[in-house]
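K.L.:
here are the coordinates; sequence isn't available:
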């Protein structure tokens, strides 16, 4: 079973795309917005009473999921309509307009309401401690069966805790509450998470493994045995400090007398190292015949004397490394790690002098570098000192498997987004993955982060932080401002959303932006960036042509026999300036006719055919220039002929005058000669 539970850690796959084929009538339930159910509400996810439109028996409640939280798609598909004993039943889910969000779409899940109370209230108080036998028969046994059923579906729970366990009368057993409305671990109290997950930012914990659920089951049993929170005097920071310095099991055993018969179960399920923790089959063997796997409680090595950092003494290297890694004073952390007192403590207090040369080399490489490089060095140093800790960077603690979920959920937080993207662009997440004892379980995460690292570092359409988001979290919604009212998880859902947006728009808009392009490129490997040529230019007609090519590509991937009339009309109007540039009246009229027909049919591909006819506009301009040149040449020839004609007339007049003068003179001479001859006679 141990091998079977080695599920890959938190790498979401493309096969987990959410089916958005919404029914025309939406949900089969009426949501009573005037009846909120605070007891079922979770982080950013309100709950409301719901009634079946089909008259189904029972009581139901609906969860309105936060649009920024990537949904657990595999679990939504696998659990819909499944009557799994020991689990709150998911009746159905759908993406529908939500009135409280001004008609914006929301993913809504409807569950059958447990007809019983939780085992503990929100403050983890119970009327009395639960007897050992009852904990085993009423809680451990049924929850184990449910976890095995989930495992057969390839799922985990991720939200096991006493106030999410209900005494369900219609099932006649204790049932687990829902685990689908928020990302895994987002609202799970730290004490119910293994140490590595508890030390991470909640949204970065990633998908849980069965081993994580085993730990939560063990801690839940401890709560029920004690009858209250076992460490109410400790805040989150103090609780983490105690667990880091010792062990989670010791945290309980030092404060409470636990039943002898449950000690081995608690010791085995509450191991901080997942490699030593019991598996589901180990628990099953313990329940059936009392078989107890050999487990040893591993405690961190104690130093000969405490080492102080930021005013806090630390007696273990693990505790010190956690505190140094979480410090936001990067230069102070670097100076401490290079200080003589730290080196002396490592060599004499812990006998770990062998680790110092690696630290010296690490900081020596970055002696005069930027604060970001210094932060990378501190992060890497703490990683070497405590490989099992989460990845730390500038005070932020993350599990790289959950970085995509955190980026999607907190994308609008510029500081958080910037720090996360800095980490993605660096090598430290990949370094952390390689340092893990179970590195093979992170192969999918390693692949995603390797790709995201290169894409986040590039600029332009289809790259940058937008592309990194969609590569790291394939179930993130498309965050394009053009689709702010729509939940788009699939490429096929883009055109229907844009069609509605175009119908509601008061004026035309360019139906493409960097989020849309990055979203499509992350999900369609056959998309060519060449289709977007001209989008960065100033010519609005050229940009409209690029947008048309982009939407025509989407049209090929989206089935809709009715076409996209609103988008076609809008793009047609944006392409009109190109038609107006046509100078041949006959060609212009023909082009206008084809455009109007494509707009009427709503076929984007037909509209694209009109505007990609072998350089139609360039040809028209060339022909116009040729015609203009020929006209100017003809005009020159005409003017030259007219000038020659005038010159000939002028020359003819001059010649006639000369001939007339000659004739006149000749006649004069003849006349004079005649007169003289007459006088001589």
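P.N.:
That came through fine. Computed from a prediction, not measured in an experiment: that's the story for all the values here. Numbering: from 1, shown residues only.
K.L.:
for the rest of this, base every contact and every neighbour count on C-alpha atoms.
P.N.:
OK.
K.L.:
which stretches in the stretch 51-200 of the chain count as strands?
P.N.:
Counting by DSSP state E, counting those that start in this stretch, the stretch 51-200 of the chain has strands at residues 60-64, 90-97, 105-112, 165-168, 173-176.
K.L.:
I'd like these laid out as JSON lines, including distance to residue 442 and mean neighbour count.
P.N.:
As requested, those are exported to JSON lines (distance: least, Cα to Cα, whole Å; neighbours: other Cα atoms under 10 Å):
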{"stretch": "strand 60-64", "distance to residue 442": "31", "mean neighbour count": "25"}
{"stretch": "strand 90-97", "distance to residue 442": "30", "mean neighbour count": "21"}
{"stretch": "strand 105-112", "distance to residue 442": "29", "mean neighbour count": "22"}
{"stretch": "strand 165-168", "distance to residue 442": "31", "mean neighbour count": "22"}
{"stretch": "strand 173-176", "distance to residue 442": "28", "mean neighbour count": "25"}
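K.L.:
indicate which one of the ones you listed is closest to residue 53.
P.N.:
Residue 53 lies closest, by Cα to Cα, to one member of those: strand 60-64, at 11.6 Å.
K.L.:
just the angle for the closest one relative to strand 105-112, thanks.
P.N.:
150 degrees (axes from the mean of the first three to the mean of the last three Cα atoms, to 10 degrees).
K.L.:
strand 90-97 and strand 60-64, what's the angle between them?
P.N.:
Going by the same axes, to 10 degrees, strand 60-64 is angled at 40 degrees with respect to strand 90-97.
K.L.:
centre of the chain versus strand 60-64, how much separation?
P.N.:
Relative to its chain's centre, strand 60-64 lies at 25 Å (Cα atoms, centre = their mean, to the nearest Å).
K.L.:
which other helices and strands contact it?
P.N.:
Applying 3 or more Cα pairs under 8 Å, 6 or more residues apart in numbering; DSSP states H and E, we find strand 60-64 packed against strand 47-52, strand 105-112.
K.L.:
still on that earlier bit, relative to residue 492, which of the strands of the stretch 51-200 of the chain is closest?
P.N.:
Nearest to residue 492 among those is strand 90-97; the distance by Cα to Cα comes to 14.4 Å.
K.L.:
here comes the other one, which I'd like you to weigh against the first:
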């Protein structure tokens, strides 16, 4: 589960306003409406004060689904909790900014407060009208907007009125898709994945969750509350989902056929909204049952248990990673596939992978882990990718990486998977190949190109933002600023500049990668300069990178950020050779800082005319200095010789002076003799 959100206590400030319309009161929490990754607070609508609303403040560590917020804003549909507005607001309790989502407030409360609660089930005669039809209508509306809910569970259903006659699906935007789902509401494939690796999936996942939820609502409690998550998943694999979810419960007749259709383990045969509509109109046909996996005549024994199918054995081997490596790397699994299941082609593929890995059961490391992951994928292609601690579906790579970083986990396994191009292995293993799968190959190719860029603007940080188009910037400078849009980056840095360490550059690896992913068109040349080994060029590159953003996106004035960056321009000033010019620039910089213009600061420090004049003046000075140095050296060595031109001029001058002196001498002698 997600880490607990930060506490919100002793709040004395006034309401926080979202979009100049919704007033959120930080001093009035609504704990009964909290979500795992967000806290609920009282809220009022300035335009319609009579309408009950409340706000969810996403102060947990996990990334919300901003794309879903954008899509569902203003959507009003039967059976769906209306999302009124969303956005980033100042939050005094955290001394920062957070994501806020405003919903219409359900006055009847939650249908089920927690998965361990026992409650009065909805009567059979009202079940279809009160529960099924509104939820089907909600899913239909979501489908029209291309949204997969991925949070359908009994604890996320609400009664919109105090009389409890109108039910609605709750929030699906404040947590990653599927992250908070109980095991009973997850498909086998979803349950095999880690919470962060479940992914948004497809509509059949919502239909499955609907089926499990309807069973719970019809009997008044969680039918599998006596089992652990692992026991529930193992039961589903062995016995099928319907038998595992329903168990020994006496499900109302009106729900049995519906549950059978929705809990089919094969997503291709699982009931759709159209099938439910046909069922509601009297076309009651028995759901098709999932085709059973091929069973071996001889079981595979592993850690005291026996396994007869590829899926059950792959699941067992993945659960105990170190022990599971032994039978795979010692070719025992290959032998069982060849002799027990008579799957020669699969056995050959497994043998090739093990041989190519050049690893043994005792050689732990990325090569062995990826070899095991490839074998498990071949044995169960529709299961999530299982590589040591990674358990994720391919479409969930971005979410898994974001959650791992948010929870300070180890991202190296994801890097190894990308660098070794595991997408090709996964695509090749799929029995039901779809054209859409090829996008993973191209995606991994792009990600590898970012990973090999070890400089700022590349690396795993760039992969993070390329995979998550609406993820807030994860820079340590901006963790409390919730920067979702590129236009909000500079204002956030302006606020951060007040308490930041100004010896460090404001554009760290995360910020540079965020800019590269969100605004690559006009910034790649600047990022390249920012990574230059020459301190002067790097400083100018960092300045120009942020100056371009201010020029293109605003705001007009950023005095604190400009002052911060001006203090880092020593390498640029030292790049000028003229002391007089450096002093003049230092004198003019405070005027630009007061204006808060990074653009003017850049033009001041990198004026082409000033730079050329400084270069030309320095070149002249160097020549003069070199000539003087040569003359001094010649004089000191006694080898000083004047030039031929100078010597001739000297001779002429000497001759002229000599003649003048001689003439003067003759005149004087003549005068004396006459006297």
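P.N.:
Received, thanks. Predicted model only: the values in this text are computed from it and were never measured.
K.L.:
where does the TM-score land?
P.N.:
The TM-score (TM-score structural alignment, normalised by the length of structure 2) is 0.83; 624 aligned residues with a Cα RMSD of 3.4 Å.
K.L.:
reformat the helices and strands packed on strand 60-64 of structure 1 as TSV; add distance to residue 235 of structure 1.
P.N.:
Shown next, in TSV, are those (distance: least, Cα to Cα, whole Å):
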stretch	distance to residue 235 of structure 1
strand 47-52	28
strand 105-112	33
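K.L.:
of those, which is nearest residue 135 of structure 1?
P.N.:
Nearest to residue 135 of structure 1 among these is strand 105-112 (24.8 Å), distances taken as Cα to Cα.
K.L.:
in structure 2, which residues correspond to the closest one?
P.N.:
Here strand 105-112 of structure 1 aligns to structure 2 at residues 97-104, judged by TM-score structural alignment.
K.L.:
count the neighbours of whatever residue of structure 1 lines up with residue 402 of structure 2 for me.
P.N.:
Matched to structure 1 by TM-score structural alignment, residue 402 of structure 2 sits across from residue 408. Close neighbours of residue 408 of structure 1, defined as other Cα atoms under 10 Å, add up to 25.
K.L.:
I'd guessed residue 408 of structure 1 sits against residue 68; true?
P.N.:
Yes. Using Cα atoms under 8 Å, residue 408 of structure 1 makes contact with residue 68 at a distance of 6.2 Å.
K.L.:
common neighbours of the two, please.
P.N.:
Common contacts of residue 408 of structure 1 and residue 68, defined by Cα atoms under 8 Å, 6 or more residues apart in numbering, comprise residue 476.
K.L.:
quick revisit: which one of the strands of the stretch 51-200 of structure 1 lies nearest to residue 448 of structure 1?
P.N.:
The closest approach between residue 448 of structure 1 and any of the strands of the stretch 51-200 of structure 1, judged by Cα to Cα, belongs to strand 105-112 at 25.9 Å.
K.L.:
what's the mean distance for the closest one versus structure 2?
P.N.:
On superposition with structure 2, the mean distance recorded for strand 105-112 of structure 1 (mean Cα distance after the TM-score superposition for structure 1) is 1.3 Å.
K.L.:
between that strand and strand 47-52, how big is the angle?
P.N.:
Relative orientation of strand 105-112 of structure 1 and strand 47-52, computed by the same axes, to 10 degrees: 70 degrees.
K.L.:
show me what strand 105-112 of structure 1 is packed up against.
P.N.:
With contacts taken as 3+ Cα pairs under 8 Å, 6+ apart, strand 105-112 of structure 1 sits against strand 60-64, strand 90-97.
K.L.:
and those as a markdown table, adding distance to residue 379 of structure 1?
P.N.:
Formatted as a markdown table, these follow (distance: least, Cα to Cα, whole Å):
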| stretch | distance to residue 379 of structure 1 |
| --- | --- |
| strand 60-64 | 38 |
| strand 90-97 | 41 |
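K.L.:
of all those strands, which lies closest to residue 396 of structure 1?
P.N.:
Checking these against residue 396 of structure 1 by Cα to Cα gives strand 60-64 as the closest, at 29.2 Å.
K.L.:
which part of structure 2 matches that closest one?
P.N.:
Mapping strand 60-64 of structure 1 onto structure 2 (TM-score structural alignment) gives residues 53-57.
K.L.:
before we move on, what about stretch 461-468 of structure 1?
P.N.:
Mapping stretch 461-468 of structure 1 onto structure 2 (TM-score structural alignment) gives residues 456-463.
K.L.:
likewise for stretch 217-231 of structure 1?
P.N.:
Using TM-score structural alignment, stretch 217-231 of structure 1 corresponds to residues 210-224 of structure 2.
K.L.:
okay, and the aligned partner of residue 624 of structure 1 in structure 2 sits in which element?
P.N.:
Alignment note: residue 624 of structure 1 maps to residue 621 in structure 2; criterion TM-score structural alignment. Element membership for residue 621 of structure 2 (DSSP states H and E) is helix 608-637.
K.L.:
can you name the next helix or strand after that helix?
P.N.:
helix 644-674.
K.L.:
ok, back up a step: average offset of the match of strand 60-64 of structure 1 relative to structure 1?
P.N.:
Looks like 2.0 Å for stretch 53-57 of structure 2 (mean Cα distance after the TM-score superposition for structure 1).
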